[in-house]
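[1] after the sequence you'll find the predicted model.
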Amino acid sequence: MRYPKCLTRSLMLCALPLAASACAPRVQLKPIFPPTADLKAIVTPKPAARPEIVTSAKASAEYDIAVEKWGDTISSAGGIICRWVIDQGGKLPFDCPKAP
């Protein structure tokens, strides 16, 4: 059985873009999530207060330093994630902190 010429040409024209797309180089996709290190930093628990901070000035100062360091780490990671969202095309109703 012979097929009409126009049907055969139509099928070949439909198959041609599929064959051409198979020859295209693979594209490296960008990650859709923020950097893992920054996510880990923002979920780090706050340092636990020990009973010694009430009676010892040194223990109290060490705890204050640990809490300040913890807060600075979270703030820095939050800024990085905020800027990452903007770089990915996200729109935020507030301004991100500047990079240090």
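    It's in.
[2] from now on I want contacts and neighbour counts done on CA atoms only, so please keep to that.
    Noted.
[3] against residue 82, how distant is residue 11?
    Look at residue 11 and residue 82: by C-alpha to C-alpha, to the nearest Å, they are 50 Å apart.
[4] next one: residue 36
    Look at residue 36 and residue 82: by C-alpha to C-alpha, they are 14 Å apart.
[5] put this next to the first one:
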Amino acid sequence: MTDLKPSFKPFTLGSIVATPGALDALSQSRILECLIRHARGDWGQVCEEDAAENDLATCEGFRILSAYAIDPAQPCAGFGDNCVWVITEADRSVTTLLLPSEY
């Protein structure tokens, strides 16, 4: 039995890299947690439309963007100070963790 969404296709993360800001803001365990959620199709704090786009992107080979709280005990709007983005490129060659301000 699997929890996969019907429109979700598993994808590879490629090389995993992180910006200096993301490395400073996140513990290693939080980085791993965000990567696991991203790979499983839990897109975090993105709007419904972006979540649907991510689901489609896993099937069509487009870029995938997830947003997670740096500190899960604090609010996260998908951007701003308490947010980290996880982006897997369309060719699945690399997944990057970065702060929105570093984009």
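    Nice, thanks for sending it over. Remember, it's a predicted structure, so these values are computed and weren't measured experimentally.
[6] assuming the best superposition, what's their TM-score?
    Here the superposed chains carry a TM-score of 0.21, computed using TM-score structural alignment, normalised by the length of the first structure; 39 aligned residues with a C-alpha RMSD of 4.6 Å.
[7] the more surrounded of residue 36 and residue 82 of the first structure?
    Shown here are residue 36 of the first structure and residue 82; by other C-alpha atoms under 10 Å, residue 82 has more neighbours (19 against 9).
[8] could you list the buried residues of the strand or helix carrying that one?
    Residue 82 of the first structure is part of helix 57-87 when elements are defined by DSSP states H and E. Using 16 or more other C-alpha atoms under 10 Å as the test for burial, helix 57-87 of the first structure gives 59-60, 63, 66-67, 70-71, 73-74, 76-85.
[9] quick one: list the elements packing against it.
    Here helix 57-87 of the first structure touches helix 36-42, helix 52-55, going by 3 or more C-alpha pairs under 8 Å, 6 or more residues apart in numbering; DSSP states H and E.
[10] need the helices for the second structure, in chain order.
    According to DSSP state H, the second structure carries its helices in the segments 20-25, 28-39, 48-60.
[11] can you get me a residue count around residue 41 of the first structure?
    17.
[12] please apply the same query to residue 16 of the second structure.
    For residue 16 of the second structure, using other C-alpha under 10 Å, the count is 14.
[13] picking up where we left off before, any idea which of the helices and strands packed on helix 57-87 of the first structure is most buried?
    Of all those, helix 36-42 has the most neighbours on average by mean count of other C-alpha atoms under 10 Å, namely a mean of 14.
[14] same for that helix, what does it pack against?
    Using 3+ C-alpha pairs under 8 Å, 6+ apart: helix 36-42 of the first structure touches helix 57-87.
[15] related to what we said a few turns ago, could the helices and strands packed on helix 57-87 of the first structure be laid out in CSV, adding distance to residue 16 of the first structure?
    Written out in CSV, the entries for these read as follows (distance: least, C-alpha to C-alpha, whole Å):
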stretch, distance to residue 16 of the first structure
helix 36-42, 42
helix 52-55, 75
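[16] those: which one's closest to residue 5 of the first structure?
    helix 36-42 (57.8 Å; C-alpha to C-alpha).
[17] what's that closest one in contact with?
    By C-alpha atoms under 8 Å, 6 or more residues apart in numbering, the list of residues contacting helix 36-42 of the first structure from outside reads 73, 74, 77, 78, 80, 81.
[18] so how far is residue 60 of the first structure from the first one?
    Which is residue 73 of the first structure. Going from residue 73 of the first structure to residue 60 of the first structure by C-alpha to C-alpha gives 20 Å.
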